[in-house]
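S.K.: Model the structure of this input:
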Amino acid sequence: MTRRHDPHRPLWLCRACGGPWPCGPARLTLLTEYGADGRVALCIHLAGLLYTAVEDLYRLAPQDAPKPAALHERFLGWAAPRRPRSEGGGPA
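M.R.: Now for the predicted structure:
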């Protein structure tokens, strides 16, 4: 039986692989669960988890908690809906 890549709170490490959650396999699972049309819903879900993770991590060790920008990238940066590029390669 394959172990699920779920978060271990309050450390926010993956229960299966021990990496920072959401790890690569957890991200793939989330993308599959929410589907191509569910990116906005996925980001809303992840934003709620980010808020909880910030509370947990700063309560555990405020001096050693990850920087806000790193947590944002870890939880939301990878999942944000991407805008298609214009044909010229510049901003859309």
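S.K.: hey, let's count contacts and neighbours off CA atoms from now on
M.R.: Fine.
S.K.: starting at the chain centroid, how far to the lengthiest helix in the chain?
M.R.: Secondary structure of the chain per DSSP state H: the longest helix is helix 39-60. The chain centroid and the centroid of helix 39-60 are separated by 8 Å under C-alpha atoms, centre = their mean, to the nearest Å.
S.K.: how much distance is there from the helix or strand following it to the middle of the chain?
M.R.: Beyond helix 39-60 on the C-terminal side, the first helix or strand identified by DSSP states H and E is helix 68-72. Remark: helix 68-72 is offset 10 Å from the chain centroid, using C-alpha atoms, centre = their mean.
S.K.: Let's see this one next, to set against the first:
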Amino acid sequence: MSPHLPMRPAWLCRNCAAPWPCGRARLDLATEFYGHSIALAFYLAASMQEAMDDVYRLGLRPDLPALHARFLGWLSLARRPHR
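M.R.: A predicted model of the protein is given here:
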């Protein structure tokens, strides 16, 4: 099975072509960062910044609320305490 990684500069999933992070990528990230929700938030915030930079480089204006929802809005669902 191919990993669900971003394809830049479009930020679509290389595997399923959904906007990244797609549902499977979110599940994989939540598993990978289990117990380390702050590290996951930093990773996703950095990815969101890279996506915004790519949109600007393409000469477009990013939809900031949509990007925030896509990259960070789901984090509260993935939070787990570190043990």
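S.K.: Drop the TM-score for these two in here.
M.R.: Laid over one another, the chains give 0.86 as their TM-score (TM-score structural alignment, normalised by the length of the second structure), with 79 aligned residues with a C-alpha RMSD of 1.8 Å.
S.K.: okay, and the longest helix of the first structure goes to which residues in the second structure?
M.R.: With TM-score structural alignment applied, helix 39-60 of the first structure matches the range 37-58 in the second structure.
S.K.: Would you mark the buried spots in that stretch?
M.R.: Neighbour counts over stretch 37-58 of the second structure (16 or more other C-alpha atoms under 10 Å) mark 37, 40-41, 43-45, 47-48, 51-55 as buried.
S.K.: Mind putting those residues into CSV with distance to residue 14 of the second structure?
M.R.: Shown next, in CSV, are these (distance: C-alpha to C-alpha, whole Å):
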residue, distance to residue 14 of the second structure
37, 24
40, 20
41, 22
43, 19
44, 17
45, 20
47, 15
48, 17
51, 15
52, 18
53, 19
54, 16
55, 18
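S.K.: Give me the mean distance between the longest helix of the first structure and the second structure.
M.R.: When the second structure is overlaid, helix 39-60 of the first structure sits 0.7 Å from its aligned residues on average, using mean C-alpha distance after the TM-score superposition for the first structure.
S.K.: just checking, what packs against that helix?
M.R.: Where contact means 3 or more C-alpha pairs under 8 Å, 6 or more residues apart in numbering; DSSP states H and E, helix 39-60 of the first structure is packed against helix 24-34, helix 68-72.
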